[in-house]
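> Quick one, what's the 3D model for this:
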Amino acid sequence: MTIKRVVTGTFAAAMMFTLAPVSGALAEDLRMPVGNQADRSQQSMPSTGMTQASVRASWGQPESVEGPVGQPPISQWHYGKFVVYFESDKVIHSVLKPQR
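Predicted coordinates:
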């Protein structure tokens, strides 16, 4: 292979990537209703760092439990309006369930 072919091939590849459309330029603008997410400030949910015992004492038995899975062990407790995520025995996040 000659130097001329290598340079020409490299130039052609560079031009192809330069002239390709930017992926974000063709993106569609999606608008989703936020529903009642503003009610989150009024919703009582477990906070980060709480123990499983304190969550159970404040909100009772969960409707269902998933896990623990993985390392560190992550489990989910499902309540009527929210889900609580635990790493081992501590709350790492609480999220509202989507309203349908």
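
> Please count neighbours and contacts with C-alpha atoms only from this point.
OK.

> all helices for this structure, in order.
Applying DSSP state H to the chain gives helices spanning 3-19, 52-59.

> To compare with the earlier structure, here is another sequence to fold:
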Amino acid sequence: MVSRTLLALSLILAGGLASPVMAEVLIMPNGHPEAARLPMQPHRGMTMQQVLKRFGQPTQRLVPIDTPPITRWVYPKYTVYFEDRYVIHTVVHPGVHLAP
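Next up is the predicted model:
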């Protein structure tokens, strides 16, 4: 279910962009897929100001699309998705080493 949600979110947010966003999915011992997470990454509900204060400036800020505005901030290891000014999801880039 989580992987379908991530795929749907990726396709919606990528709408017409050259490269869709991809998330690494781990299969946990209980058999349920979980999104890859880093020890330190923005979490759902944080504001843009909180993300800037804690994680610094992103390497890239993409233009908001749609209504309500969905904004993407790209960091070296992950991309943060905001709805309006709140984090709705953080996607770890493929190939990033995850802590055990």
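
> After superposing, what score do the chains get?
Superposed pair, TM-score by TM-score structural alignment, normalised by the length of the first structure: 0.57. Supporting alignment: 64 aligned residues with a CA RMSD of 2.2 Å.

> circling back to that earlier point, most tightly packed of the helices of the first structure?
When the helices of the first structure are scored by mean count of other CA atoms under 10 Å, the highest mean neighbour count falls to helix 52-59 (a mean of 13).

> Give me the distance from that helix to the chain's centre.
Centre-to-centre, helix 52-59 of the first structure and its host chain are 25 Å apart (CA atoms, centre = their mean, to the nearest Å).

> Which part of the second structure matches that helix?
Counting by TM-score structural alignment, helix 52-59 of the first structure falls onto residues 48-55 of the second structure.

> tell me the centre residue of the second structure?
Ranked by distance to the mean C-alpha position of the second structure (CA atoms, centre = their mean), the top residue is Thr90 at 2.4 Å.

> And that one, what's its match in the first structure?
Under the alignment by TM-score structural alignment, Thr90 of the second structure pairs with Ser94 in the first structure.

> So its match sits against Ser47, correct?
Yes - counting by CA atoms under 8 Å, Ser94 of the first structure touches Ser47, with 7.0 Å between them.

> and Tyr79 of the first structure, what pairs with it in the second structure?
Match for Tyr79 of the first structure (TM-score structural alignment): Tyr75.

> Contacts only, for that match.
Listed by CA atoms under 8 Å, 6 or more residues apart in numbering, the contact set of Tyr75 of the second structure reads Pro58, Thr59, Gln60.

> would you turn the residues you listed into TSV with distance to Asp66 of the second structure?
Shown next, in TSV, are those (distance: CA to CA, whole Å):
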residue	distance to Asp66 of the second structure
Pro58	21
Thr59	22
Gln60	19
